[in-house]
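S.K.: Need a 3D model of the following:
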Amino acid sequence: MRTTSSLVKLGIFAAVTLFATSVLALTIANVQVGAKATYRAVFTDATGVLAGQDVRIAGVRVGEVTEVRVGDDRSTAVVEFTVLKSSVLTQGTEATLKYRNLVGQRYLALSQGSGSATALADGATIPLPRTHPALDLTVLFNGFKPLFAALSPQDVNELSGLIVQTLQGEGGDINTLLERTASLTAAIADRDAVIGRTVDNLTAVLGTVEAHDDQLLAFIDQLQRFTGGLAEDREAIGRTLSGINALSAETADLLVTTRPLVKEDVAQLRTLAATLNKPANVREFEAFIKDVPGRLETLTRTATYGSWFNFYLCQFDVKSPILPGVSPSYAVAAERCS
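M.R.: Below is the predicted model:
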């Protein structure tokens, strides 16, 4: 019983989840469920119209374009589209191609005109006299090029969208458009003041440079000679860089080889420092340091004759193990032994 109850709950949960997922998918994909009727509309120009684009009534999507082809008279375009049967089209319905965005995407807008209120039959054609020509925005936006050049991309998108909506009757009135254009123009005027100050500062900088024209020319001349010398010695510089590279490699190998020995020496330095730090050894070391200058001077004087040392015998003592207590000695009374 418990297993059966769990399976029932799992089935209900799966069904609810599947239903919610399906609704979400249909909403995201903008899929319309219901019976549809097929109609055709004739246009003198259907540039940018593609299958799959929206069909709207009062801004609400009610269908999509299914096919675009050239008319039998070879001078018109026939746009075939489907509309939900719940959205009834009449003999007075007018079809208009409008811009969806600045990228050039289009959509088909349907509106009720002043004609008959009789419903159109499935497969009927909305004739050419009831249509409006496509709106060409190229000339209009070319006139706004100087304004667009000084605006940020966000401002350009906002202004362009407002222009399209105003001209197609989907946005605010012309006063709103003019107010927005005026505010953007004021922002450009503020930037113009900043640009003016920048130009003034640049003029001052150029004046300073002109006042030091001789020094600048001398600097450029010296820089040219320097770069010319580097160019002439480029081969030697290249060989030097190669030698530096080899030296770096050898140094790295040397460090790798001597690192264990250096590590051992560093470890022994602590023992040496502890030994030298003993009071008796400190006194001996200080006495040694004091006597070093004199000993070095004597050693240097002795070694000035060449790569050898000259020694002069001043005194010697003899201790004989054969004759204990007999210790003959000899001393030289010369001046150099004093």
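S.K.: can we go C-alpha only for contacts and neighbour counts from here?
M.R.: Will do.
S.K.: Tally up the residues packed near K263, please.
M.R.: 10 (other C-alpha atoms under 10 Å).
S.K.: Work out for me the element it sits within.
M.R.: Taking DSSP states H and E as the definition, K263 sits inside helix 234-276.
S.K.: which SS class is D45?
M.R.: coil (DSSP: H, G, I helix; E, B strand; the rest coil).
S.K.: A strand includes L110, no?
M.R.: Yes: using three-state DSSP, the assignment for L110 is a strand.
S.K.: what's the closest non-adjacent residue to S329?
M.R.: D317 (4.2 Å; C-alpha to C-alpha, 6 or more residues apart in numbering).
S.K.: Verify the stated contact: that neighbour with V326.
M.R.: No: D317 lies out of contact with V326 (C-alpha atoms under 8 Å); the separation is 10.5 Å.
S.K.: Second input sequence below; structure requested for side-by-side comparison:
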Amino acid sequence: MTSKTTAPLVKLVIFAVVTLLLTGMLAQTLGAFPSAGVTYRARFTDVTGLLVGDDVRIAGVRVGRVKQISVVDDTIAEVAFTVTDDVPLATSVRAKIRYRNLVGQRYVALTEGPGDGRPLRENGLIPLAQTTPALDLTVLFNGFRPLFTALNPDDVNKLAYQIVQVLQGEGGTVASLLSNVASLTNTLANRDAVIGRVVTNLNSVLTTLATRDRNLDQTIGQLQKFVSGLAVDRKAIGESLVSIGELTTATAGLLGEVRPPLAADVRALDELAGTLDRNAAVIDATLGRLPGRYDALTRVASSGSWFNFYLCDFNGHVAVAGHAPIDTPTFSAPAARCSTGGSR
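M.R.: Below is the predicted model:
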């Protein structure tokens, strides 16, 4: 191995060792690996939300973690946890489950209680009398629901977190909590005018409805009958909708088929309209002569659905090649029908 390859290899090994050490320290800090310590047990009536690996704290400082959670009977839960060797516990110690945040994460808080101060042996048990379960946030926040509905989300989060801290005995005082609540209620009071106008307008609407209660009753009754009729005929309506869909499809297909001939007819109509416009004078003259023509035709066809023609007069000339024209005999009928002139 040459010096050119040795130096980079040494640097790589050093980098890998330092990275592993820092990763181990970070994992230890985050609780990825169980820390060495003394194991103790505590019994609670409710440990909902507490998980293995959650913190164990004294005065807010992390001194251990939850190791195991088990049920000893139908109503009691037992939590096994570890505490570092340099933090001894006494038999008078008290354990409480508290909220870390509003998301629902919890931790076990240890505090020193009154007593003789005898050390708690390893795997020793903290009885129910010296433990306190977490607050029931559902019951707590249901009491504040009317106030929360009138606040924006940021104010709700701040107020809720402060309520949890005060009731868990962490920082703040009831006086400061009441001060913040008073500030929020003052904000609501400043909106009293808007609320008053809403109530007044609502009262006007209800008064109008009260004066027209009979019409409203009739409208509701007719609407109920209409809806009932639709419900009775729902099968027929459904079938009709299917038929309408089929008709729409057929109509679309028909229009698709007749569209080219229809376009040709429209173009032909355009040409016809132009021809009629160019011969307007001829059409007007023809229409002007039609009444007389129709009158003559009416007389000719007066006997039935046919035309009667009679030979009333006859004369003519016959041209013969190489000779003078020969006049034919003249014929004239004396019948009365020939005197009108309508059938000649």
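S.K.: hmm, back to that, common neighbours of D317 and V326 of structure 1, please.
M.R.: Overlap of the contact sets of D317 of structure 1 and V326 (by C-alpha atoms under 8 Å, 6 or more residues apart in numbering) is empty.
S.K.: can you tell me how far the residue nearest to S329 of structure 1 sits from R40 of structure 1?
M.R.: 138 Å (C-alpha to C-alpha, to the nearest Å).
S.K.: neighbour count winner among the two?
M.R.: Using other C-alpha under 10 Å, the more surrounded residue of D317 of structure 1 and R40 is R40, with 20 against 10.
S.K.: just the helices in structure 1 please.
M.R.: Per DSSP state H, structure 1 carries helices over the ranges 2-29, 138-143, 145-149, 153-167, 174-211, 213-232, 234-276, 279-302.
S.K.: which stretch among these comes nearest A58 of structure 1?
M.R.: Comparison of the helices of structure 1 against A58 of structure 1 by C-alpha to C-alpha identifies helix 153-167 as nearest, at 13.2 Å.
S.K.: Helix 174-211 and the closest one, what's the angle between them?
M.R.: 150 degrees (axes from the mean of the first three to the mean of the last three C-alpha atoms, to 10 degrees).
S.K.: Next, the mean deviation of helix 153-167 of structure 1 compared to structure 2.
M.R.: Here the mean offset of helix 153-167 of structure 1 against structure 2 after fitting is 2.9 Å, by mean C-alpha distance after the TM-score superposition for structure 1.
S.K.: How far does that helix sit from its chain's centre?
M.R.: In terms of C-alpha atoms, centre = their mean, to the nearest Å, the centre of helix 153-167 of structure 1 is set 29 Å apart from its chain centre.
S.K.: Please point out which parts of that helix sit buried.
M.R.: V156, L159, S160, G161, L162, I163, V164, Q165, T166 (16 or more other C-alpha atoms under 10 Å).
S.K.: Would you point out the most distant pair within the residues you listed?
M.R.: Farthest apart among the buried residues of helix 153-167 of structure 1 by C-alpha to C-alpha are V156 and T166. That separation is 15.3 Å.
S.K.: for the stretch 1-150 of structure 2, what spans make up the strands?
M.R.: For the stretch 1-150 of structure 2, the strands defined by DSSP state E, counting those that start in this stretch cover 38-44, 55-58, 61-71, 77-83, 93-99, 106-112, 125-126, 131-132.
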